[in-house]
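> My questions are about this predicted structure, shown below with the sequence.
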Amino acid sequence: MAKKGVRFPEKERDYEAEDRQRVQEDMDSLFAVPLAILPLETKGLKRARMVKNVKLQSAIEVFSDRETGSGQLDVEDLPAEFDWPEDKTHPDLIIMRKLAVLQSYDIYSLRITLREHGIPVNEDVALKLSDEKQAELAGYMRSFTMPLIMQIYGTDDMSIKSFSDVVGLFKDPDVRKAREKLQQMAEKLDIDIMEVPKFLEDYGDIFLSLSYYRNSMDNIMPIVNEFLDSMEGIRSNWQLRNDPALMKTCTMVENTINETCASISGRFETFNKASKNMWKNLNAERFRQVKGMIESYHTVIGGILCGLTVKMIHWKRLFPDPDLGGPVRRSEFIMSEMKQGIDRMRDLERAQPMGAVLNIDED
């Protein structure tokens, strides 16, 4: 990682025109957060982002492209970079230090940990996924939204086919028809009709978060399997198999990845079981219980998936094809990059193991 001497571009850029798309892409990311969302005093910082590098360390990325690579700064290099006064701690440095300890930069973990660490966001910033990302997750969301629709409307109402149709009731020009529908929903959920909008907002958001994490897991698993398959080539190499340090590291990395992937999958199964129990007789209180359980594990799931994603992205970038690279190069990467910080994923999982499945009694 680059230290001192990495300079921010001096030429002013039209942030609105040039960086808007990248900022939104970062909002969809597990491992990058655009600093533009924070109320920072230093203008140059607002064009950068905080990332998790391959060693799972937090760094401020000044620039990144395929030709020049990634220009990164350590948080503690910022005072010298910006000539901040030495006699007091700059307010931006306080924020950066707090941001650096976060385990994941996905929006769901950010919501929780930014609040816990007292890190504010700009008033005009909404921590939410892009419309494009939400559209990508539509298939995952369907398994969570259709049971709600069936519970409330059953199979007879063909006008309600999607969750967006339910939300769209609030914009229905036929006020009488919309109110009847919303009253039906309120009675089914055992809440006041004025509480329905908040319920739908929370319902959509919590299951969108679960869809986001499952999608992230599904996207990275093919690379994880490629990586694990490559272990056999390293262990069967006559030169490498006699290196005890390498063999020990390979086993540690392999076990950590297997254990954390199994843990995440187990958590998803637990959430699904609790959700199915909830849907058997849905009401607002049962949903709040499931919502609380899922939210309590956001930072663990986000942290593990962030670490796993970063490691696998770098692996795939170096070894885009299973037949490229050879066991020696792969072993060098494992010893120099892959093992660094991977213990954080294991520690996250062990610090908050999955408890018993939420017990929702059936009436």
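Sure thing, it's come through. Remember, predicted model here, so these are calculated numbers, not experimental data.
> C-alpha only now, for contacts and for neighbours.
OK.
> now what about the lengthiest strand in the chain, what contacts it?
For the chain, the strand with the greatest residue count under DSSP state E is strand 58-65. With Cα atoms under 8 Å, 6 or more residues apart in numbering as the contact definition, strand 58-65 has outside contacts at 6-8, 47-53, 69-75, 100-101.
> Any of these buried? List them.
Among the contacts of strand 58-65, those classed as buried by neighbour count (16 or more other Cα atoms under 10 Å) are 8, 47-53, 70-75, 100.
> wait, which of those is closest to W315?
N53 (12.3 Å; Cα to Cα).
> tell me the contacts of that closest one?
Contacts of N53 by Cα under 8 Å, 6+ apart are A59, V310.
> same thing but at 10 Å, please
Shown in contact with N53 (Cα atoms under 10 Å, 6 or more residues apart in numbering): 1, 31-32, 59-61, 70, 72, 307, 310-311, 314, 337, 341.
> what does D28 give?
22, 105-107, 127-134, 212.
> what about 8 Å?
By Cα under 8 Å, 6+ apart, the neighbours of D28 are D106, I107, K128, L129, S130, K133.
> State whether Q21 is indeed within a helix.
Yes: assessed by DSSP: H, G, I helix; E, B strand; the rest coil, Q21 belongs to a helix.
> Which helix runs longest in the chain?
Longest helix in the chain, counting residues (DSSP state H): helix 196-235.
> immediately after that one, which helix or strand?
Next helix or strand after helix 196-235 toward the C-terminus (DSSP states H and E): helix 244-280.
> Tell me which of the contacts of strand 58-65 fall in strands.
Per DSSP E, the subset of these in strands is R49, M50, V51, K52, G69, S70, G71, Q72, L73.
> surely the second one meets L35?
Yes: under the contact definition of Cα atoms under 8 Å, M50 touches L35, with a separation of 6.8 Å.
> ok, back up a step: neighbour-wise, which of the contacts of D28 leads?
Within the contacts of D28, D106 tops the neighbour count with 28 neighbours, counted by other Cα atoms under 10 Å.
> quick one: the residue sitting furthest away from the middle of the chain and S162, what's the gap?
Most distant residue from the mean C-alpha position of the chain: R176, 40.9 Å away (Cα atoms, centre = their mean). As judged by Cα to Cα, to the nearest Å, R176 and S162 stand 21 Å apart.
> re earlier: for the helix or strand hosting the residue farthest from the centre of the chain, the distance to its chain's centre please.
Here R176 sits within helix 175-189, counting by DSSP H and E. Mean-position distance between helix 175-189 and its chain equals 35 Å (Cα atoms, centre = their mean, to the nearest Å).
> Check it against this one:
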Amino acid sequence: MSTEAIDTEGYSAEDKDALHILPLAIIPLHTPGMRRTRLVKNARLDTVVELFKDNRAGSGQIDIRALGDYFDTSAPSFEEDRTIVEVLSQEPSFDVYSLRLALRSHNIKVDEAQHLRLSPQTQEKLTEYMRVFTRPLIQKVFGSDTKDVSSATEIFEMFRGVDRDVALKRIRSISDALGIEVDQIPGFLEDYGDIFLSLSYFKRTLEEIRPTFERFKAWTDEGIRNSHLRHNKDAMRYTEIVDAQMEEAIAFTMLRFKAFDEASAEFWKDLSEYRYAHLRRLVTSNHRTIGGILCALSVKMIRWQEDFPGESGSPNKRADWLLAEMVPGLDKIRHIQRTAPTVTPI
């Protein structure tokens, strides 16, 4: 495995929080040694099994179909474990939210509270993003002049400093509108918070990708568009293809976020059980789409930064790399966009 800090479960917080890495330690596999590996997305956006990774030897990767060459095929659990790995390898993203949906759909039991949650470190970084989604809830219960909070736990804590009768009256109005009992409100808060924690995570990921992509475009401009390669039709065509597809994927994702924000605003404007069901369905049905696109964009930008850490390279080297590492896999991004669920207003 990598040289980064590993916890007692055999994987790092960075692994668990990544979109392009799946530490198989979180999956209930039983074939000896298999849980010590990772599934990773390579530069072509194909899923491979990473047997090891360190600073000197690099990354030891094998094709999913080669599992039988490295693990004991006579083990009673091998065929079942291989099937699980093959199923998970088809996911376009390994973010914890998409994984939950994938594992549930295939009846694979995992302790979600332990393994399929963002690390506390990452959740802390998402505080500001979460306030956008928790603010309407706080205002409904505690009034418009209350402070911003970003988690269900903080909401519960606020009860200690306000008029409980007023707050409970407002909570009853929310429970009536949602068609649930008052004692089900904590479950609603947890569900609501979890849904929008996933959106906050995706938004933060996109905001990290965008400036990196702008630097990448400047790098291609300098090395291809503004060099002798501007007369090379193939180099120019590949550059245009990469830039256009990446920009389209970013714009597509931003439009989905806009739809989520609008649906959330409509929900809090006129609370109802139907509106919450629509909002929840809208977000969860797009987890796989958003996760897949952001995973692909992340992989491409990470690979560029790894291969050109100083953002240098001759024009010919940049053009060759662009064709070899950036163009392959773009069809997978287009496929995710084409097969994305339709966004319908309430």
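In hand now; what should we look at? These numbers were taken from a predicted model, which means no experiment stands behind them.
> TM value for the aligned chains?
Once superposed, chain against chain, the TM-score is 0.88 (TM-score structural alignment, normalised by the length of structure 2); 339 aligned residues with a Cα RMSD of 2.9 Å.
> if we can go back for a sec, got a quick PyMOL command for the buried subset of the contacts of N53 of structure 1?
Selection of the buried residues among the contacts of N53 of structure 1 in PyMOL, burial being defined by 16+ other Cα under 10 Å:
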select buried, resi 31+32+59+60+61+70+72+307+310+311+314+337+341
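> returning to that earlier point: distance from the longest helix of structure 1 to the middle of the chain?
For helix 196-235 of structure 1, the distance to the chain centre is 9 Å (Cα atoms, centre = their mean).
> That helix packs against which elements?
Here helix 196-235 of structure 1 touches helix 138-153, helix 175-189, helix 244-280, helix 284-296, helix 298-318, helix 326-333, going by 3 or more Cα pairs under 8 Å, 6 or more residues apart in numbering; DSSP states H and E.
> Just name the most buried of those.
Greatest average neighbour count among those goes to helix 298-318 (a mean of 21), per mean count of other Cα atoms under 10 Å.
> Please work out which residues of structure 2 line up with that helix.
Under TM-score structural alignment, helix 298-318 of structure 1 corresponds to residues 287-307 of structure 2.
> And the matching stretch against structure 1, how far off on average?
If you overlay the two and look at stretch 287-307 of structure 2, the average distance to its match in structure 1 is 0.5 Å (mean Cα distance after the TM-score superposition for structure 1).
> which outside residues touch that stretch?
Stretch 287-307 of structure 2 is contacted by residues 19-20, 41-43, 45, 91-95, 97-98, 202, 205-206, 209, 212-213, 216, 246, 249, 253, 311, 325-326, 333, 336-337, 340 when judged by Cα under 8 Å, 6+ apart.
> list the contacts for the aligned partner of T134 of structure 2 in structure 1?
By TM-score structural alignment, T134 of structure 2 lines up with T145 in structure 1. For T145 of structure 1, the contact set (Cα under 8 Å, 6+ apart) comprises S162, F163, G204.
> how about a cut-off of 7 Å?
F163 (Cα atoms under 7 Å, 6 or more residues apart in numbering).
> and it, how far is that from I206 of structure 1?
Following Cα to Cα, the distance that separates T145 of structure 1 from I206 of structure 1 is 11 Å.
> again, but for L282 of structure 1
15 Å.
> Could you do I223 of structure 1 as well?
Distance from I223 of structure 1 to I206 of structure 1, by Cα to Cα: 27 Å.
> do the same with A126 of structure 1
Taking Cα to Cα, one finds A126 of structure 1 at 16 Å from I206 of structure 1.
> How about F82 of structure 1?
Distance from F82 of structure 1 to I206 of structure 1, by Cα to Cα: 40 Å.
> Compare the two (neighbour count), which wins?
For F82 of structure 1 versus I206, neighbours defined as other Cα under 10 Å are more numerous around I206 (19 against 13).
> and the aligned residue in structure 2 for that one, what is it in contact with?
Using TM-score structural alignment, the partner of I206 of structure 1 in structure 2 is I195. Contacts for I195 of structure 2 (Cα under 7 Å, 6+ apart) come out as none.
> same thing but 10 Å
Contacts of I195 of structure 2 by Cα under 10 Å, 6+ apart are Y97, F133, L189, L279, R280, V283, T284, H287.
> In CSV: those residues, plus distance to P28 of structure 2.
Shown next, in CSV, are these (distance: Cα to Cα, whole Å):
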residue, distance to P28 of structure 2
Y97, 18
F133, 34
L189, 30
L279, 32
R280, 28
V283, 28
T284, 24
H287, 23
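> For the residues you listed, which two are the farthest from each other?
The widest separation within those (Cα to Cα) is 19.5 Å, between L189 and H287.
> can you pull the contacts of N359 of structure 1?
Taking Cα under 10 Å, 6+ apart as the definition, contacts of N359 of structure 1 comprise K273, A274, N277, M278, R286, Q289, V290.
> tell me which of those is nearest to Q151 of structure 1?
The nearest member of the contacts of N359 of structure 1 to Q151 of structure 1, counting by Cα to Cα, is M278 at 10.7 Å.
> how far away is the closest residue in space to the closest one that isn't next to it in sequence from R179 of structure 1?
Excluding the flanking residues, the one nearest M278 of structure 1 by Cα to Cα, 6 or more residues apart in numbering is R286, at 5.9 Å. Using Cα to Cα, we find R286 of structure 1 at a distance of 24 Å from R179 of structure 1.
> Likewise for L169 of structure 1?
L169 of structure 1 is 8 Å from R179 of structure 1, by Cα to Cα.
> G168 of structure 1 now?
On the measure of Cα to Cα, G168 of structure 1 and R179 of structure 1 end up 12 Å apart.
> repeat for G307 of structure 1
From G307 of structure 1 to R179 of structure 1 the distance is 47 Å (Cα to Cα).
> With D347 of structure 1 instead?
D347 of structure 1 is 50 Å from R179 of structure 1, by Cα to Cα.
> which residues does Y105 of structure 1 contact?
26-34, 50-52, 99, 111, 113-114, 299, 302-303, 306.
> now do S143 of structure 1
Taking Cα under 10 Å, 6+ apart, one finds F207, S211, N272 in contact with S143 of structure 1.
> Output those in JSON lines; the columns should cover distance to E195 of structure 1.
Shown next, in JSON lines, are those (distance: Cα to Cα, whole Å):
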{"residue": "F207", "distance to E195 of structure 1": "19"}
{"residue": "S211", "distance to E195 of structure 1": "24"}
{"residue": "N272", "distance to E195 of structure 1": "25"}
